[in-house]
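> Fold the following.
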Amino acid sequence: MPPFDDPLIVAGQGTAGLEIVEQQPEVTVVFVPVSGGGLISGVATAVRALRPTARVVGVEPAGAPRFARSRAAGKPVALEQAETIADGLRVLTPGKLTWEIANQYVDEFMAVSDEETLGAVRRLLADGKVVVEPSGAVAVAAALGMRASDIHVVAVVSGGNAD
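Below is the predicted model:
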């Protein structure tokens, strides 16, 4: 079974989106890490269905912006290389299925630097006692930049493979 480009994988990942809306019904922005696209596709589909006014933002490492470049090109784009500390997000090409879903339902793709990512890893550990690998912390890195007080932000934290 493919790790991300499969309808059953996307559907399973969508349960995270269902939980987000059930537990945080007033959510206005959801930040999700992006690799091959399974998680962002599932979460975006569920959030759009249950909370259509919420924005869904895919977060990629600055050294591996495959979905952002694909969105700009209007079609899936393969990266030649991916240089980032977030090794779980080094996939070079969006999945075919996941690209179609994410392109339709994700509002924005943004990139965070390795420095921002490491800052989020440290903050999660210091403030929340949460151990997370850099790949799982990119969404928090993006969310930390939010300054408005009238929004309800959720950042999906995935991956605890920290060495």
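> C-alpha only now, for contacts and for neighbours.
OK.
> Name the nearest residue to I101, ignoring sequence neighbours.
Nearest non-adjacent residue to I101, counting by C-alpha to C-alpha, 6 or more residues apart in numbering: S41, 5.6 Å away.
> Give me the packing partners of the helix or strand hosting the one you found, helices and strands only.
S41 is located in helix 38-50, with elements delineated by DSSP states H and E. Identification of packing neighbours for helix 38-50 by 3 or more C-alpha pairs under 8 Å, 6 or more residues apart in numbering; DSSP states H and E yields helix 7-23, strand 29-33, strand 55-61, helix 96-105.
> Alongside the first, I'd like the structure of this one:
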Amino acid sequence: GLIAGVAAALGACRPGVRVWGVETEGAQAMSEALAAGGPLPVTLSSIVSTLSAPSVSQLTYDHVAALVTEVLVVPDREAVQGSLDLADHAKVWAEPAAGCLLPAARQVLERVGDGARLGLVVCGGNATTGDLFAWSRRFGLR
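This next block holds a predicted model:
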């Protein structure tokens, strides 16, 4: 729902803007719906519970299909690393649902070139320090 609203607002303010979404492996409700041509139930296994909807609504699917360039998928490990990087470099505490933005942004830059200007919508603080430390150990991150 958030990406549909962001894409609609950005498109109205700046026609031609491209919007990418991101999900984590095991929480791929939108990317799988886009591949299938409509909403369908998905199996959830991601640690990123705030992205883990068992399916998308038809309304949200319709908006994303019309307004979003692509929904990228990154592994949980990269999402956790992104959260750690946001904390270390930007001094922003964010859960892995926001941490997945950094690896996705790298994918976008590889596709469109280093000269692109990217904006990231960073939201979500539904992870404790204990959660991030546990996930970091699980994925062998420092």
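> Can you pull the TM-score for these?
Superposed pair, TM-score by TM-score structural alignment, normalised by the length of structure 2: 0.82. Supporting alignment: 125 aligned residues with a C-alpha RMSD of 1.3 Å.
> could the helices and strands packed on helix 38-50 of structure 1 be laid out in TSV, adding mean neighbour count?
TSV is the format used below for those (neighbours: other C-alpha atoms under 10 Å):
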stretch	mean neighbour count
helix 7-23	18
strand 29-33	27
strand 55-61	26
helix 96-105	20
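> May I see these organised as CSV, with distance to L89 of structure 1 added?
Output for these, formatted as CSV (distance: least, C-alpha to C-alpha, whole Å):
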stretch, distance to L89 of structure 1
helix 7-23, 16
strand 29-33, 8
strand 55-61, 7
helix 96-105, 15
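> so which of those gets nearest G74 of structure 1?
Nearest to G74 of structure 1 among the helices and strands packed on helix 38-50 of structure 1 is helix 96-105; the distance by C-alpha to C-alpha comes to 8.7 Å.
> Relative to structure 2, which residues correspond to the next helix or strand after that closest one?
Using DSSP H and E, the helix or strand that follows helix 96-105 of structure 1 in sequence is strand 108-112. Matched against structure 2 by TM-score structural alignment, strand 108-112 of structure 1 falls on residues 70-74.
> Quick one: map the residue nearest to I101 of structure 1 onto structure 2.
Match for S41 of structure 1 (TM-score structural alignment): A4.
> returning to that earlier point: OK, contacts around the residue nearest to I101 of structure 1?
Applying C-alpha atoms under 8 Å, 6 or more residues apart in numbering to S41 of structure 1 gives the contacts 10, 13-14, 98-99, 101-102, 105-106.
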